[in-house]
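> Structural data only, the sequence is not supplied:
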């Protein structure tokens, strides 16, 4: 991300000059300065590998390791297991996901009561989705209610979830979003992050964070100078500064 560090450098430079008017920098000048920023290829490769590992692209990570010689920070075999857990939650197979997590590392759920509650909550939602009302009520009473008595936040979430049982038509329920697939994805992401943390790995890839920081740095520099921007992050093309 040489562009990010370069923008920060330029921002510091213009802060120090305390210019009262914006300096205009042409695309040619900007590219010439940018070419002077040296970023090691090894660092860029590690950034790419970090993204592939964190997002779970195991096949791409294996190929990238062969082509670039970049070693991943964790055993690539664990990615397959982690993605199996994530997929199980995304498909609504919460019991299977819990078993897989415990196979990976029992301490993940033992030391994270909030995550375990959210998995159990998702399991309750799936029972309600399937119309297994009696089983859902029994599960809520036996598995979730005791945890709600110990934690006010859990109790409030349980009450919201049980509200789904009150409405025959889920589309009229004020908490109908719990039945959306997006809620499954949210729970799956939470499990994925917990597994990564247990493996001493960042729960979020570095690349998206750097891109957000690039946008932030450009916005700050806008106050000091008119210069070529990267407006389309997917292409990374520099666009001429506004006149």
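Yes, it's here. Computed from a predicted structure; not experimentally measured.
> contacts and neighbour counts: CA atoms only from here.
Will do.
> So which residues of this structure form helices?
For the chain, applying DSSP state H gives helices covering 2-17, 27-35, 41-55, 58-68, 77-90, 94-104, 107-110, 113-129, 133-139, 145-150, 152-162, 181-198, 206-221.
> I'd like these written out as JSON lines, with distance to residue 233 and mean neighbour count added.
JSON lines is the format used below for the helices of the chain (distance: least, C-alpha to C-alpha, whole Å; neighbours: other C-alpha atoms under 10 Å):
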{"stretch": "helix 2-17", "distance to residue 233": "11", "mean neighbour count": "15"}
{"stretch": "helix 27-35", "distance to residue 233": "17", "mean neighbour count": "13"}
{"stretch": "helix 41-55", "distance to residue 233": "15", "mean neighbour count": "17"}
{"stretch": "helix 58-68", "distance to residue 233": "21", "mean neighbour count": "15"}
{"stretch": "helix 77-90", "distance to residue 233": "27", "mean neighbour count": "19"}
{"stretch": "helix 94-104", "distance to residue 233": "35", "mean neighbour count": "17"}
{"stretch": "helix 107-110", "distance to residue 233": "36", "mean neighbour count": "15"}
{"stretch": "helix 113-129", "distance to residue 233": "34", "mean neighbour count": "20"}
{"stretch": "helix 133-139", "distance to residue 233": "46", "mean neighbour count": "15"}
{"stretch": "helix 145-150", "distance to residue 233": "44", "mean neighbour count": "15"}
{"stretch": "helix 152-162", "distance to residue 233": "38", "mean neighbour count": "16"}
{"stretch": "helix 181-198", "distance to residue 233": "24", "mean neighbour count": "18"}
{"stretch": "helix 206-221", "distance to residue 233": "8", "mean neighbour count": "16"}
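> Below is an additional structure, to be compared with the one above:
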């Protein structure tokens, strides 16, 4: 089928791509940023030695940060809070929303293990006062407490609260807060660049027929349908 778009051949497109010069040092920094932000401490250390690229934070702090993340993902919220305070007590002191979400996760874990009386007492003593100060917190608390109305919390209408995804969400929030406290970006740059690539290709699709990357993981160019 004929197209009115301008067609760029593979040879011409590859020449244009090759004309773009990207320093190896910049690529290495991008890789190191991803490894550090996502917490791959062993890979970051090996990459530092092999490439000579220095991370912008102490790699030892990654181990501590990952220990907090693992504690949240395992449902050990008290341990996670203790570890965060050992890292930097100001993180929770200056972030009431994060502290509430950690306490909310602790309440969810009590409900998950059917510790009803303990859950009620914890909600009354620790979370209700915060809900009185913030209506957003109060709504989240009421939603969480609704879990107590169901015998099978995993298959109830609010089952997502006891799903692993909720732990991961809380762990991600804690991870971001720790990175911010260390003056580091809370999100790696690489995924943002990949999103930009997809956006740019979608924009070009309106005007050109060109070899495009359809599978980001392989970065292989596929000829246009013209």
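Structure received. Since we're looking at a predicted model, the values are computed, not measured.
> What value does the TM-score take for this pair?
The TM-score (TM-score structural alignment, normalised by the length of the second structure) is 0.97; 223 aligned residues with a C-alpha RMSD of 0.8 Å.
> ok, back up a step: figure out which of the helices of the first structure is closest to residue 241 of the first structure.
helix 27-35 (7.3 Å; C-alpha to C-alpha).
> Give me the contact list for that closest one.
2-3, 6, 227-228, 238-241 (C-alpha atoms under 8 Å, 6 or more residues apart in numbering).
> Would you format these as TSV with distance to residue 161 of the first structure included?
TSV is the format used below for the contacts of helix 27-35 of the first structure (distance: C-alpha to C-alpha, whole Å):
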residue	distance to residue 161 of the first structure
2	47
3	46
6	49
227	51
228	50
238	49
239	49
240	52
241	52
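> Point to the residue nearest the middle of the second structure.
residue 172 (4.9 Å; C-alpha atoms, centre = their mean).
> thinking again about what came up before, dump the helices of the first structure to TSV, plus distance to residue 168 of the first structure.
Putting the helices of the first structure into TSV (distance: least, C-alpha to C-alpha, whole Å) gives the following:
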stretch	distance to residue 168 of the first structure
helix 2-17	53
helix 27-35	62
helix 41-55	38
helix 58-68	43
helix 77-90	25
helix 94-104	24
helix 107-110	34
helix 113-129	11
helix 133-139	11
helix 145-150	23
helix 152-162	13
helix 181-198	19
helix 206-221	42
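> so which of those helices gets nearest residue 174 of the first structure?
Per C-alpha to C-alpha, nearest to residue 174 of the first structure of the helices of the first structure: helix 152-162, 9.0 Å.
> Tell me what angle the closest one forms with helix 113-129.
10 degrees (axes from the mean of the first three to the mean of the last three C-alpha atoms, to 10 degrees).
> corresponding residues in the second structure for helix 152-162 of the first structure?
With TM-score structural alignment applied, helix 152-162 of the first structure matches the range 135-145 in the second structure.
> residues in contact with stretch 59-77 of the first structure?
42, 45-46, 49-50, 52-53, 58, 199, 201.
> what do you get if the cut-off is 6 Å, keeping everything else the same?
residue 52 (C-alpha atoms under 6 Å, 6 or more residues apart in numbering).
> and which of the contacts of helix 27-35 of the first structure is nearest to residue 179 of the first structure?
Using C-alpha to C-alpha, the contacts of helix 27-35 of the first structure come closest to residue 179 of the first structure at residue 3, 42.1 Å.
> Show me what that closest one aligns to in the second structure.
Residue 3 of the first structure maps onto nothing in the second structure, by TM-score structural alignment.
> Any figure for the gap between residue 3 of the first structure and residue 36 of the first structure?
11 Å (C-alpha to C-alpha, to the nearest Å).
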